[in-house]
Every structure is written in structure tokens, then in C-alpha cells.
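[1] Task: produce atomic coordinates for the following.
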Amino acid sequence: MAVSSASASSERRVLVISPGWIGDAIMSMPAVQQFHAAQPDTEITVLAKPNLLPLWEMNPAVQKRLVYAGNGITALAILRGKFSAAYLFPNSTRSALLPWLAAVPERIGLAGHWRRWLLTSVATPPNDSAKQHQAWEYATILSATSSVLSRPQLVLPAVARDQATQRVAKLKRPLIGLLPGAARGPAKRWPADRFAETAYALHTQTGGSILAMGGASDAESCSVVAAAVGSSALNLAGTTEIPEWAALLGLCDVVICNDSGGMHLATAVGAPVVAIFGITDPARTGPLGTHDRILQHSQTQARAVPRTSAEAAEALATISVGEVVAAALEALHHGTRHA
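    Reported below is the predicted structural model:
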């Protein structure tokens, strides 16, 4: 069981079980940050999947991290951690079973999937129109009392910042990030050819450079975007770990993206975001910045959508290249970044 630590232990130790998706993990960070601010002497350990460990290593509210390594090994690691409480952000039965097996005295989470008996306390989502966002569910689990949640915070490693700076050293400003992917699938993806048209239009009108970014599965769509611009574009899909990806997003003057983990990562590092939504509800899962621009035409606004959806595809198709270009130019003109 790999463990990383950022500080010495304190008297009270609590475990936070991270969501499994990068976007959800970032949306949970404001609650963890508020918990840490309210209880600075409590040591917070986050349990996360291996791919999310680098993300949580950049959050300053967390002192230790555990890596999920199978149910038995992970439950034993939790037992050895001697936690007084476990806060469960995922709704899965497994996330409740692990601290139950480790005999953690307090186990708090939403009712979830047939797991009430594994919890000592069931949190109830807030019934407040001002607290619809998913981030407030995590705050409720942690018993956060503030009326306002801060933006997710990430402290980028110096090596990641240096790598990102070197990659873009020869590119002309403005740096325009385009993220044509979305891990959830086609139901959240604006067509790649429209991202390409947007990239070409913005390059032509600003003289700037394009950074096409995403995971390895986004390589094909990012290649389409980069090809539309030529030598003034970089296709970085699948070539960066999370810290360098975050650093590259932080260097961008604007980021254009789908409703995705990359959208939340861009917001966390302060980049102005133009987010393209189909039928998912930005009031529940939108970016947590204060200067983001959301483009959506659909009257349907759902919490979750299937990976493929004709309705979502139609809704995304109604958003024009011109609208996206105009929103990006407005963001560039104002030059406002998140504090």
C-alpha cells in the first residue's frame, strides 16, 4: 500500500474517500478545504484511486494520501490508520464497506446504493436552491456550515510548472487551450470538427497559439484540432501527467472545453473557461470559478446522462462555432483570471 505524506500526524485523524472521476474529485475539494480551515489540527487522509493520487497531492488541505489497492489491502491500511471518522464521497457500497471492515467508529455519507447499514450517519443533500451544486453534497457530508464555498485549490509542483513553461516557450500569445474530450462519452462532447473550426478562427483572429489537450483517448480529436492550425498548435493529448496538464492549463489565456474533468481542472488553476454543455445541468456540475462562460441551449438539464444520447448530441449541435469564438474573444478581452 503506497502512502504519501505532507506533514506530521495530529491527534485526530479522519479519512476522506475520494470520488473516482477527476471532475468529481475537484468538485469535492472546496468541502475538504473548508473542513481543514475549521479544524486545522485534524489530520486529513484522502483515499483515492492511483490515477487521482497526483491530483490530491496538489491540494494543500490534505496531509496524507492512501492509494486504493484492492479491498483487503486497503481495508487493512485503513485499520492501521486509526481513523476516528470516515467521510464517503462516492455513493458506492464498496466505499462504505472498506471503513466498515476497518472498524472506523464514524462512517458518514449519503444513503447511496443499498449501504445504509454500513453507515453510522446518513447525510442528506441540502434542500436549498442556492446549494444545488454537487460541491454542496460533499460539504454536507463533511458537515460544512459556510454559506459560500471557495474555489478548488491546487499547488502545482515546480517541476510541472517548469515542464509546462518549456513546452510553450516558442509559442505566441495568447495561449488558447482546447479540450475536445470528455471521459463520460459522446453525450458530453461537442463535435471535434467544430473544435477545429474554433481553433482556426481564434488563431486567425488573435495570432495566438493552440494547445489541444486531454487524455490518450482524446488523441484523435486533438489531432483534428491541431491539424486545423498547423505549426502554431501543439497536440498534447496523452503526453502529460495531471500536474503538468494542470500547469499547462494555468498558462492558458482561455480554455474551451466540454463538461469534463479538464474543465474543472482548468478552473482549479485559475484559467478563464468557456464550457460547452449539452443536457447536463451546469447548476449542479458546472465549473466553480467566478468568471466562467457557459454555453447551453437545451431546456433539458439533467444531473447525469448516458454515454450516448441523441438528445444530448442534438443539444450540443445547436451551439455554433461563432458563439464559442465570441465567448473566447470576450474572455481574452477582459483578461480576468480566478483569484
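[2] all contacts plus neighbour counts: C-alpha atoms, from now on.
    OK.
[3] can you give me the strands in this protein?
    Using DSSP state E, the strands of the chain run over residues 3-5, 12-17, 42-48, 64-67, 85-88, 106-109, 121-122, 175-179, 209-212, 233-235, 254-258, 273-276, 293-295.
[4] will you turn the ones you listed into CSV that also has mean neighbour count and distance to Ala247?
    Shown next, in CSV, are those (neighbours: other CA atoms under 10 Å; distance: least, CA to CA, whole Å):
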stretch, mean neighbour count, distance to Ala247
strand 3-5, 13, 21
strand 12-17, 20, 25
strand 42-48, 23, 21
strand 64-67, 22, 21
strand 85-88, 25, 29
strand 106-109, 22, 32
strand 121-122, 16, 38
strand 175-179, 27, 12
strand 209-212, 28, 12
strand 233-235, 23, 15
strand 254-258, 27, 13
strand 273-276, 27, 15
strand 293-295, 19, 21
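[5] Second input sequence below; structure requested for side-by-side comparison:
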Amino acid sequence: MKKICIIKLGALGDVVRTLPVAAALKKQEEVETSRKCLRTSSGVNPSQSEEVHITWVTRENALHIFEALDVVDEVVVIGSDLAGKEFDVVYNFDVDDGATELAKSLSAKVKIGFTHEEGFPAAFNPEAEYYLNTMFDDVTKKENRKTYQRMMFELAGLVWDESHVALVLTDEEKEKAGGLLAKQGYDPEKKLVGLHVGGSKRWPSKRWADSRVNEFLKACAEKDWQVIVFAGLDEAAIQEELKKEFPEVLVNDPGNSIREFAALVGKCDVVVSGDSFALHVALSLHRPTVGLFFCTTPHEIEEYGLLTKIVSPMFEDFFPERMDEDSSELRESIFVGDVVGAVEGKLQ
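    Below is the predicted model:
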């Protein structure tokens, strides 16, 4: 049995969009097995061909992402004792100190991805250097036109084939989400638009301006679309104010679990979101999505034929040198009419 270890901690959205790598590694082993079977006349016994076992190391808050997925065999939390385990290959897709230290310490025949040298992130293999450059070199970051998934595939020695892995929701989870919507007055005859109002403490300008959100909700009402406003704990107060001003909107529980959140996203006909976990969940669940990009690059987001990207006309003024600024002008720079038009296009 070929034993593979994947390390991906990072943001939850990055965990979701790294899943296709695991699927591709499984597929690669199946192809190699098939080739061995075709060579049985040369003395290769197909019964002796290797299976692949993938162990994924992540943070505890990401564990529920992996429920019912068949592309990963074992999920362990960073900090678990892996000292006694030996792997054929370790793939580290994370530059966090904890991830690089773990990758360096694990016993493996081959190591791919990221390590650290003298306190700084470094590459185990030449193919990993490009992504490092996109993180630490502004010129490369600006010029890059590869999606995150493609860069992860290439550093792993795989050919990017637009692989997609969907989060797996149970019937019970879907029914519970439907029940939560029904309690709030959801009308299944109307189109349901999901609007995520979250942003990022690190990049506060990722969040659409409150004034634009209000305009958008009014426009949706005129179109007779229902809207569910998604928020996390950091945006609970914003969601509460919107519910007061627009009593007809539906809402999620800001403290809901990842899977409860995903099940509600899966009910939407279209999702409107900034560059956030909600966007990656929507794409994973094959939901038509409108992505709003203010200060983070749209080029690293894989579209999968589902995503319409709306990029702020001020984007280049902020990316990447001023990404961490909180600019009200920037957050107001995407107009409601453009977003409504994109949603209409998705609903046709």
C-alpha cells in the first residue's frame, strides 16, 4: 500500500479547494494500476498492485469538511502524534510554521511542497517555488494568471485537469436546511439568492459596503427574489441590522456549523459573495456564483464554469501593496446594477 500524507491547514476555503489534489492522486494510482495490469504478460501480477492510502493533516475546525468524502482515507488534527508513521510521499501545501515544521519532521521517502529553512518558508521541490514567489514577490503576484488549484497540482507534479470535488451533504442535513428556511417563510416558487456579507479581519476591504448591500436587497425585492443573508460570528451585528431593515430576508445562524452553513448554501439558486469561504463552498456544491473582488486577486479562483467574477475598477490601486487597508471607497466601487445583472444571467 502506498501511503501518502497531505498537509493543508490554512483557511477553510483553501482546504476545500485543495481537495481536488487528493482526488487526482487517487486517480493517478488507479491509472498506474491499470497500466500494471496491461503488463501482466511481462510478469506483473495485478493482484500485487498498490492501493493508495491518504492521510490528511489539518486543523480541528476543518474536520467536518471531510465527512463522507471518499478521496481521503484518514483525517488527523495537527499536533497528533505521527512520529511512528512512515509515508511514501508527504505533500505539504501550507507555508504556516506548524505545517512546515511537521513536514520537515515526518518520515517519508519523498517530500513535496513547502518546508522552512532558517525560519523562512522554502520549497522541497523546484515546482513549489512558483507559488512561494506569488506569496512573497509582488511582481509575480501581480503577473500570475494561474488558479490556486492549478498551482497546487503543478507543485505536486500533476497536470491540472479542472478536477472538482464536491462537499458531500447527507439527506438529513439537506432536509434540516430546508426546514430552517421554511420556518422563516421561504417560498420555493421564488428564486433564492444567497448573499454573504462577511469579509476578513486581515483584509477588511473584501466586504461589500453596507450601502451597496442595502441597495442590492432592495433590487432583489423588486425582482421578487428571496434572499438569504449569510454571516459568521464576526458579521452577526451586520446581519441583525439587515434583518431589522429588511424583515423579509432569510438568515443563517452566524454560529452554525460548517455543514449547516454548507447545506443552506446548497439551497441557493445563485450565491453572491466576496473572496471567502462561502464562495468556495458554493463552487464546491456546484452553485452558480457571482464573486466580488475588491483587493484580492480574481485570477487565483477557479471558475469551474460556475463563477462570474466582478472586479472592482479600483482593484489595481490596492492589489497587492494596499490589500490590508480598509477603504470605504474601494468597498463601494462595485455597483449594484452590475451584480444584479450577473445574478440575472445566472438565473436564466
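[6] before we move on, the earlier item: save the strands of the first structure as TSV, and put in distance to Glu244 of the first structure too.
    Formatted as TSV, the strands of the first structure follow (distance: least, CA to CA, whole Å):
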stretch	distance to Glu244 of the first structure
strand 3-5	19
strand 12-17	24
strand 42-48	19
strand 64-67	20
strand 85-88	28
strand 106-109	32
strand 121-122	38
strand 175-179	14
strand 209-212	13
strand 233-235	14
strand 254-258	15
strand 273-276	18
strand 293-295	24
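[7] Among those strands, which comes closest to Ala158 of the first structure?
    Nearest to Ala158 of the first structure, of all the strands of the first structure, is strand 3-5, at 17.9 Å by CA to CA.
[8] And that closest one, what does it pack against?
    Strand 3-5 of the first structure is packed against strand 64-67, with contacts defined by 3 or more CA pairs under 8 Å, 6 or more residues apart in numbering; DSSP states H and E.
[9] average gap between the strand it packs on and the second structure?
    For strand 64-67 of the first structure, the mean deviation from the second structure after alignment is 0.7 Å (mean CA distance after the TM-score superposition for the first structure).
[10] so that strand corresponds to what in the second structure?
    Aligned by TM-score structural alignment, strand 64-67 of the first structure corresponds to residues 74-77 of the second structure.
[11] mind listing what the counterpart of Thr124 of the first structure in the second structure touches?
    In the second structure, Thr124 of the first structure lines up with Glu129, judged by TM-score structural alignment. Going by CA atoms under 8 Å, 6 or more residues apart in numbering, Glu129 of the second structure touches 122-123.
[12] same thing but 7 Å
    Ala123 (CA atoms under 7 Å, 6 or more residues apart in numbering).
[13] same question, Glu101 of the second structure
    Glu101 of the second structure sits in contact with Thr115, where contact means CA under 7 Å, 6+ apart.
[14] Matching it against the first structure, which residue comes up?
    Glu101 of the second structure maps onto Leu97 in the first structure, by TM-score structural alignment.
[15] how close does that match get to His133 of the first structure?
    As for Leu97 of the first structure, its distance to His133 of the first structure is 26 Å (criterion: CA to CA, to the nearest Å).
[16] same question, Tyr200 of the first structure
    Per CA to CA, Tyr200 of the first structure is found 34 Å from His133 of the first structure.
[17] ok, how many other residues are close to Arg151 of the first structure?
    By other CA atoms under 10 Å, 22 other residues sit near Arg151 of the first structure.
[18] actually Lys85 of the second structure, not the one I wrote
    Lys85 of the second structure: 10 neighbours (other CA under 10 Å).
[19] Now it. Nearest residue, chain neighbours left out?
    Sequence neighbours aside, Ser107 is the residue nearest to Lys85 of the second structure in space, at 7.0 Å (criterion: CA to CA, 6 or more residues apart in numbering).
[20] isn't the one you found right up against Val89?
    No. If you go by CA atoms under 7 Å, Ser107 of the second structure and Val89 don't touch, sitting 9.0 Å apart.
[21] Tell me the residue in the first structure aligned with Asp338 of the second structure.
    Per TM-score structural alignment, Asp338 of the second structure is aligned with Glu323.
[22] for the second structure, what's the longest helix?
    If you go by DSSP state H, the second structure has its longest helix at helix 12-38.
[23] what angle do it and strand 86-92 make?
    Using axes from the mean of the first three to the mean of the last three CA atoms, to 10 degrees, the direction of helix 12-38 of the second structure lies 130 degrees away from that of strand 86-92.
[24] Please state the offset of helix 12-38 of the second structure from the chain centre?
    Remark: helix 12-38 of the second structure is offset 18 Å from the chain centroid, using CA atoms, centre = their mean, to the nearest Å.
[25] Give the other helices and strands that it contacts.
    The contact analysis (3 or more CA pairs under 7 Å, 6 or more residues apart in numbering; DSSP states H and E) places helix 12-38 of the second structure against helix 148-155, helix 277-284.
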